[in-house]
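# sequence plus predicted model, see below.
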Amino acid sequence: MFTDKQILRIPGPTPIPPRVQQAMNQPMMGHRSGKFSALFAKTAERLKPYFGTQQDVYIITGSGTSALEMGVVNTLAPGDEAAILVSGNFGERFAKICERYGVIAHRLEVPWGEAVTPELLDAFLKEKPQVKAVFATYCETSTGVQNPIAELAEVIRKQSDALFIVDAVSCLGAVPCEMDAWGVDIVVTGSQKAFMLPTGLAFLAASERAWSVIEQNKSLAFYLDLKAYRKSLKDQTTPYTPAVSLIFGLAEVLDILEEEGLPAIVKRHELMRDMTRAAMRALNIKLMAEDAYAATTVTSCDPQGAFDAEAMRKALTKHYNISIAGGQQHLKGKIFRIGHMGYCEPLDVLQVIAAIEMSLHQIGAPVELGAGVKAAQEVLIAHV
């Protein structure tokens, strides 16, 4: 076994394509040079289709959480009220950011593994007519749930003048997103998921409705002040030092994505989701999310005591150099999560399923070797 061959099947960071790694190895250039400015402006423009927007997309040197914080601090002031749709760990993160800035966070919570439905949101907003923003997570990484953003946006537009701000960190670039058509006001994402880059870049787009609020809001932010990014982008630059090498890589990523085409990318991720779910069912492992709300980028699985999830994960790493994720918060040690996004294809899914089966056998768990692989193969063959 090659010890340097680490196989990541976690929900991020995800594997980096070799040609992207090569692109990031280009010689450094001045971040205020005309050559870099042209590259930066063109790259930002090329991000628009993945957001489904005609608005500018801002590139921030920071993690996805920096863009989440940006969505809060630029639109709300201390004492403002917001509705936070919490279906897992990352919905709760939005609430914590709001509270750090003195925003009153009204949580609409559902059990982990369930989605926030339009009906629940409709009833909630009727009780909270004063909220100025609604925050939601598109793909809740901690549970493998994909919330119905288009339908939630429709409810908000009918019920409220509140802004709709969406965390799409763990799915944008792998799922449909029609920010303008759906009526979403801010969408944020990060570089280390479906965009196949190292951690270090965040992307954000804002609607005209959002900008009308941002321009009037006295932001508490300095580095995360969106108005500064808007002003700088007009000059094809950033207000603060950008991560130049990551921009080189992003330009190459966009080449790769454009070569495949967004419709094909979405179908590939849906296929990998369906293969993974079929395999888990064949192995009698409970899936946390129901089919209607199953994320296309990560699958969360609950052994329900049939075997030790952590022991299986450790065997997977020890024997096969494959990493999958564990549970978070109260699910730590109880579940496991398989990432299938970005630089990942159906044959990679067969690999991780086969290795999971063998790891289960090695820890003494009841498993029918080949059952999960066969189920996934059948899904793949039907697709081909």
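Perfect, I can see it now. Numbering: from 1, shown residues only.
# from here on, contacts and neighbour counts on C-alpha atoms
Noted.
# pull up the distance across stretch 159-173, start to finish.
In stretch 159-173, first residue to last residue: 29 Å (Cα to Cα, to the nearest Å).
# from the chain's centre, how far out does that stretch sit?
Here the centre of stretch 159-173 is set off from its chain's centre by 12 Å, with Cα atoms, centre = their mean, to the nearest Å.
# how about that stretch: buried residues?
Buried residues in stretch 159-173, defined by neighbour count with 16 or more other Cα atoms under 10 Å: 160, 162-173.
# same question, stretch 325-345
Buried residues in stretch 325-345, counting neighbours by 16+ other Cα under 10 Å, are found at 325-328, 334-344.
# the buried residues of stretch 159-173: which two are farthest apart?
Between any two of the buried residues of stretch 159-173, the greatest separation by Cα to Cα is 28.7 Å, found for 160 and 173.
# in TSV, list the buried residues of stretch 159-173 along with secondary structure and distance to residue 25.
TSV is the format used below for the buried residues of stretch 159-173 (DSSP: H, G, I helix; E, B strand; the rest coil; distance: Cα to Cα, whole Å):
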residue	secondary structure	distance to residue 25
160	coil	48
162	coil	44
163	strand	40
164	strand	38
165	strand	35
166	strand	33
167	strand	30
168	coil	28
169	coil	25
170	coil	26
171	coil	26
172	strand	25
173	coil	24
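# name the nearest of the residues you listed relative to residue 209.
Nearest to residue 209 among the buried residues of stretch 159-173 is residue 163, at 7.6 Å by Cα to Cα.
# the nearest residue to the closest one once chain neighbours are set aside and residue 165, how far apart?
Closest residue in space to residue 163, ignoring its immediate chain neighbours: residue 133 at 4.4 Å, by Cα to Cα, 6 or more residues apart in numbering. Counting by Cα to Cα, the gap from residue 133 to residue 165 is 7 Å.
# my guess is residue 297 meets residue 271, correct?
No: Residue 297 is not in contact with residue 271 according to Cα atoms under 8 Å; the separation is 10.3 Å.
# neighbour-wise, which of these two wins?
Shown here are residue 297 and residue 271; by other Cα atoms under 10 Å, residue 297 has more neighbours (30 against 21).
# got the contact list for the more buried one?
Each residue near residue 297 by Cα atoms under 8 Å, 6 or more residues apart in numbering is listed here: 11, 144, 170-171, 174, 269, 273, 339-341.
# all helices of the stretch 251-384 of the chain, in order?
262-282, 309-320, 346-362, 371-383 (DSSP state H, counting those that start in this stretch).
# check it against this one:
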Amino acid sequence: MNRQILLTPGPTPIPPESLQAESLPIIHHRTAEFVELFNETQENLKYVFQTREKVFTLMSSGTGGMECAVVNLVSPGDKVIVTACGVFGERWVKILNVFGANVVALRTEWGVTVKAAELEKALKDHPDAKAVFTTLTDTSTATACDILGYGKAVSKTPAILVVDAISGLAGQEMYMDEWQVDAVITASQKGLMTAPGLGFISVSPKGWAAVQASKSPRFYWDLRAIEKSSHDGETPFTPAVSLIRAVNASLKLIRKKGLPQVFQQARDLAKFTREEGGKLGLGLFAKDPCDVLTAFVLPEGVNGGALIKQIVKKTGISMAGGQEKLKGRIVRIAHMGYIQKADIEKGIRALSENLAEMRAAAARP
């Protein structure tokens, strides 16, 4: 049986230290031992977010964190701007519409980021906008957004900047405070090298004013209650104790390595992946590619879904296909977190062999 290798952009491989931490005997969450763990995790999260603000732990997927951001930062009827260059920019639009926001969507061709100048113009055209929602890296298209440029544009206005960094944090360069980002959301199963189940959100003082002003209904996601409990090193409701242990172990590894080295590793693996894919004649889908994963455009006649199923069946290597209108058209390979160069080498070899088989089959009369 082939050893399973995850080259998917979430879940990603988990380091032994994190697996070991998650397997420890459970402890009660209202004890001094848990408070110590929770507070240590908080400090390690601040380092990865690059913020002085608290980072709140949510028992959810990344999408739960996105909804948490919306209900805490936006009231029904508020005008908001969304930059959308893929599925996850559109997810912001969907969530905001559900909660009654007045959405102004800045849409581009998928794979092309909205330029900071375009956002700046939209802010001038809509001076009553309360917030800008965007993505650090849109996983569906492997596209990077200009968060530094967005921060400069939004900081000149009363609006707040909200960033989905679910696939990008601890891989794609971003510094929450320095880049003037008002809210950052992420999840445990990507760059943080932990099993799915935890979401995280941090909010700036400017963003916190929006939390206090929001009239959206909220109970489980109420950041005011979550913040109050955090003073005692606790959560308002039962936390995922074992996952918090695990993510803290992974965060320690990130701190030990150092964020500059983490960012450089992602860039190096991105370069290697793209060079190797280029040798197979595969071009990039994204015009503004990110560092944490690569989307390759597949040749005519090759179905991406069938290709990915064949690769995992034959080799145990998992890759990701396209979503929505890109289904069957692209293959996505992650190079974030605990993914190693040797894993990508095996993945590219499997891609090469199975592509050749499919091309040959398609060429037969």
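Arrived safely, thanks for sending. Because the structure is a prediction, the values reported are computed rather than measured.
# TM value for the aligned chains?
Once superposed, the chains reach a TM-score of 0.96 (TM-score structural alignment, normalised by the length of structure 2), with 361 aligned residues with a Cα RMSD of 1.4 Å.
# thinking again about what came up before, out of the helices of the stretch 251-384 of structure 1, which is closest to residue 151 of structure 1?
Across the helices of the stretch 251-384 of structure 1, residue 151 of structure 1 has its closest neighbour in helix 262-282 (18.9 Å, Cα to Cα).
# in structure 2, what range does the closest one match?
Aligning helix 262-282 of structure 1 against structure 2 (TM-score structural alignment) gives residues 259-279.
# for the matching stretch, buried residues please.
259, 262-263, 265-267, 269-270, 272-274, 276-277.
# by how much does it deviate from structure 1 on average?
In the superposition with structure 1, the average deviation recorded for stretch 259-279 of structure 2 is 1.0 Å (mean Cα distance after the TM-score superposition for structure 1).
# kindly provide the distance from residue 226 of structure 1 to residue 216 of structure 1.
To residue 216 of structure 1, residue 226 of structure 1 is 12 Å away according to Cα to Cα.
# actually residue 178 of structure 1, sorry about that
With Cα to Cα as the criterion, residue 178 of structure 1 and residue 216 of structure 1 are 26 Å apart.
# the two: which is more packed in?
Between residue 178 of structure 1 and residue 216, counted using other Cα under 10 Å, the more crowded position is residue 178 (16 against 10).
# what's the closest of the buried residues of stretch 325-345 of structure 1 to residue 371 of structure 1?
Here the nearest of the buried residues of stretch 325-345 of structure 1 to residue 371 of structure 1, counting by Cα to Cα, is residue 338; it sits at 17.5 Å.
# which residues touch the residue opposite the closest one in structure 2 once aligned?
In structure 2, the residue matched to residue 338 of structure 1 (TM-score structural alignment) is residue 333. Residue 333 of structure 2 is in contact with 7-9, 293-295, 319-320, counting by Cα under 8 Å, 6+ apart.
# ok, now how distant is residue 333 of structure 2 from residue 6 of structure 2?
For residue 333 of structure 2 relative to residue 6 of structure 2 (Cα to Cα), the value is 9 Å.
# what's the overlap in contacts for these two?
In contact with both residue 333 of structure 2 and residue 6: residue 319, using Cα under 8 Å, 6+ apart.
# next, the contact list for residue 55 of structure 1, please.
Residue 55 of structure 1 makes contact with 48, 205-207, according to Cα under 8 Å, 6+ apart.
# lining up the residues you listed with structure 2, which overlap?
Retained contacts for the contacts of residue 55 of structure 1 in structure 2, judged by both residues aligned by TM-score structural alignment, their matches' Cα atoms under 8 Å, are 48, 205-207.
# of all pairs in those residues, which one is the farthest apart?
Farthest apart among those by Cα to Cα are 48 and 207. That separation is 12.2 Å.
# who's more crowded, those two?
With other Cα under 10 Å as the criterion, residue 48 of structure 1 and residue 207 differ in neighbour count, and residue 207 comes out ahead with 20 against 17.
# re the thing from before, can you give me the neighbour number for the residue nearest to residue 163 of structure 1?
25.
# what's the counterpart of it in structure 2?
Taking TM-score structural alignment, the alignment pairs residue 133 of structure 1 with residue 131 from structure 2.
# from residue 159 of structure 2, how far out is its match?
5 Å.
# so who does the most centrally placed residue in structure 1 touch?
For structure 1, the residue nearest the mean C-alpha position is residue 170 (1.1 Å; Cα atoms, centre = their mean). Residues counted as contacts of residue 170 of structure 1 (Cα under 8 Å, 6+ apart) are 11-12, 139-141, 189-190, 193-194, 297.
# just to revisit the earlier point, TSV for the buried residues of stretch 259-279 of structure 2, including distance to residue 230 of structure 2?
Converted to TSV, the buried residues of stretch 259-279 of structure 2 look like this (distance: Cα to Cα, whole Å):
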residue	distance to residue 230 of structure 2
259	26
262	28
263	30
265	33
266	32
267	35
269	37
270	37
272	42
273	41
274	43
276	47
277	46
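# what's around the counterpart of residue 89 of structure 1 in structure 2, how many residues?
Aligned counterpart of residue 89 of structure 1 in structure 2: residue 87 (TM-score structural alignment). By other Cα under 10 Å, 18 other residues sit near residue 87 of structure 2.
# ok, the aligned residue in structure 1 for residue 162 of structure 2 - contacts?
Under the alignment (TM-score structural alignment), residue 162 of structure 2 maps onto residue 165 of structure 1. Going by Cα under 8 Å, 6+ apart, residue 165 of structure 1 touches 71, 133-136, 184-187.
# next one: residue 337 of structure 2
Contacts for residue 337 of structure 2 (Cα under 8 Å, 6+ apart) come out as 12-13, 170-171, 190-193.
# helices of the stretch 101-250 of structure 1, start to end?
Under DSSP H, counting those that start in this stretch, the stretch 101-250 of structure 1 gives helices at 118-127, 149-159, 179-182, 208-216, 226-234, 244-260.
# read off where the shortest one ends up in structure 2.
So the one you mean is helix 179-182 of structure 1. With TM-score structural alignment as the criterion, helix 179-182 of structure 1 aligns to 176-179.
# kindly report the same for the fourth one.
The counterpart of helix 208-216 of structure 1 in structure 2, counting by TM-score structural alignment, spans residues 205-213.
# just how off-centre is that stretch within its chain?
Stretch 205-213 of structure 2 has its C-alpha centroid displaced from the chain centroid by 23 Å (Cα atoms, centre = their mean).
# mean per-residue distance, it versus structure 1.
Stretch 205-213 of structure 2 sits 1.3 Å off on average (mean Cα distance after the TM-score superposition for structure 1).
# I'm done for today, thanks for sticking with me.
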